[in-house]
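*Asks:* Sequence and predicted structure are below.
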Amino acid sequence: MGAKMKLAVAATMAAGAMALSGCGSNSLVQNGYVAARYDGTTVTNDQVQDALIDVRKVNAEFDSQSAAVFLALNPQLSKLAGKYGVATSAAQAKAAFPATVKNPSTSAISVVQSSMDFQALRSSQQGQPALANLINTADVQLNPRYGTWQKGVGPTSVAPNWISASPAPAAS
């Protein structure tokens, strides 16, 4: 094996090892596999994309940041909505899709369920303080491709253009 081939193999192996090992719990969010994380819930990019396919058939304006956040907060929103008697079941969320959306994905159903629970909590006098507390204390880790989350505020920016342009080659 030539020196160039050995160098290429070594570089490839080193890059692969760094990608697999990661540095801390946020590494998957940074490397692009994970869309969001919160309180033990991990949302993948595939889940966000699956949700968008079905939800956008009903609401073309629905964005990937909202999908990622609603999926990450789904367990907490369901728990709070249940506590205050305003919970939406998965069956109710599925029924909210028109007949033209046949068999919505599990992710799409979860997004709709979270959205309905969020709205119900906002409309509930008893649920409003609990929802505000969740937003004030939640520290959702968002992949930069989906924007940012600010504790106490929620999603604060639209996802930037996360595909950076290659630098122009230097003039010789």
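*Replies:* On my side now, so go ahead.

*Asks:* Could you use CA atoms for every contact and neighbour count after this?
*Replies:* Noted.

*Asks:* Which residue ranges of this structure form helices?
*Replies:* For the chain, the helices identified by DSSP state H occupy 3-21, 27-31, 45-55, 64-83, 90-95, 106-123, 127-137, in order along the chain.

*Asks:* I'd like these written out as JSON lines, with mean neighbour count added.
*Replies:* Putting those into JSON lines (neighbours: other CA atoms under 10 Å) gives the following:
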{"stretch": "helix 3-21", "mean neighbour count": "11"}
{"stretch": "helix 27-31", "mean neighbour count": "18"}
{"stretch": "helix 45-55", "mean neighbour count": "20"}
{"stretch": "helix 64-83", "mean neighbour count": "22"}
{"stretch": "helix 90-95", "mean neighbour count": "15"}
{"stretch": "helix 106-123", "mean neighbour count": "22"}
{"stretch": "helix 127-137", "mean neighbour count": "16"}
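
*Asks:* Adding distance to K151, write those helices out as TSV.
*Replies:* What follows is the helices of the chain, written out as TSV (distance: least, CA to CA, whole Å):
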stretch	distance to K151
helix 3-21	28
helix 27-31	17
helix 45-55	21
helix 64-83	13
helix 90-95	27
helix 106-123	17
helix 127-137	6
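
*Asks:* so which of these comes closest to T156?
*Replies:* Minimum separation from T156 across the helices of the chain (CA to CA) falls at helix 64-83, 10.0 Å.

*Asks:* Below is an additional structure, to be compared with the one above:
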Amino acid sequence: MAPTMIQVSSRYGVSVSADEAQDFLIGEAASSGQQVAEGGYDAGTVTVGRYLLLDSAVRSSTEGPAIGADLQEEFAGLNVELSPRYGEWTPDAGPTPVQPEWILNPVESA
């Protein structure tokens, strides 16, 4: 989802650089008392950081509805393989958690 979000939002002039994402991730780690990654974060983590910042920027953008519509169209055309441990993929909802049938619901006490 992140590469698609980066591509679509940039068409509307909404973007987040890798450096901005790196700073965001460092700030998040520091504010939660976690150790900041020495030498910075890898490309995959930075891409997730860009996605998180873009999601917020798109929601507050006047172009948000148009970007959202384009994202839905792009997501519908993706061929996504999602590990079952993360749920199921639907273009409308993205990854949706599901409870495997081998996990039983708790029994309510009488």
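*Replies:* Yep, that arrived. Because the structure is a prediction, the values reported are computed rather than measured.

*Asks:* Nearest to Q150 of the first structure, out of the helices of the first structure?
*Replies:* When the helices of the first structure are ranked by proximity to Q150 of the first structure, the top entry is helix 127-137, at 8.9 Å, counting by CA to CA.

*Asks:* That closest one vs the second structure, average offset?
*Replies:* Superposed on the second structure, helix 127-137 of the first structure shows a mean distance of 3.0 Å to its aligned residues (mean CA distance after the TM-score superposition for the first structure).

*Asks:* from the middle of its chain, how far away would that helix be?
*Replies:* Here helix 127-137 of the first structure is found 20 Å from its chain centre; the criterion is CA atoms, centre = their mean, to the nearest Å.

*Asks:* cool, and stretch 47-55 of the second structure?
*Replies:* For stretch 47-55 of the second structure, the distance to the chain centre is 6 Å (CA atoms, centre = their mean).

*Asks:* how about that stretch, aligned to which bit of the first structure?
*Replies:* Counterpart in the first structure of stretch 47-55 of the second structure, with TM-score structural alignment as the criterion, is residues 110-118.

*Asks:* Which residues does the matching stretch contact?
*Replies:* Residues from elsewhere that reach stretch 110-118 of the first structure (CA atoms under 8 Å, 6 or more residues apart in numbering): 51, 55, 67, 70-71, 73-74, 77-78, 81, 86-90, 92-94, 96, 131.

*Asks:* can you rerun that using 7 Å?
*Replies:* Under the criterion CA atoms under 7 Å, 6 or more residues apart in numbering, residues 51, 67, 70-71, 74, 77-78, 81, 86-90, 93 lie in contact with stretch 110-118 of the first structure.

*Asks:* One more: stretch 86-98 of the second structure?
*Replies:* Judged by CA under 7 Å, 6+ apart, the contacts made with stretch 86-98 of the second structure from elsewhere in the structure are Q72, F75, A76, L82.

*Asks:* Which of those are buried? Put it as a ChimeraX command.
*Replies:* The buried residues among these can be selected in ChimeraX (16 or more other CA atoms under 10 Å) with this line:
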select :75
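
*Asks:* Nearest the geometric middle of the second structure, what residue?
*Replies:* For the second structure, the residue whose C-alpha lies nearest the mean C-alpha position (CA atoms, centre = their mean) is Y51; its distance is 5.2 Å.

*Asks:* Quick check: that one vs S15 of the second structure, distance?
*Replies:* Relative to S15 of the second structure, Y51 of the second structure is positioned 10 Å away (criterion: CA to CA, to the nearest Å).

*Asks:* Would you mind grabbing the residues shared as contacts by these two?
*Replies:* I6.

*Asks:* follow-up on the earlier one: between the contacts of stretch 86-98 of the second structure, which is closest to A29 of the second structure?
*Replies:* Nearest to A29 of the second structure among those is L82, at 27.2 Å by CA to CA.

*Asks:* Many thanks, I have nothing further to ask.
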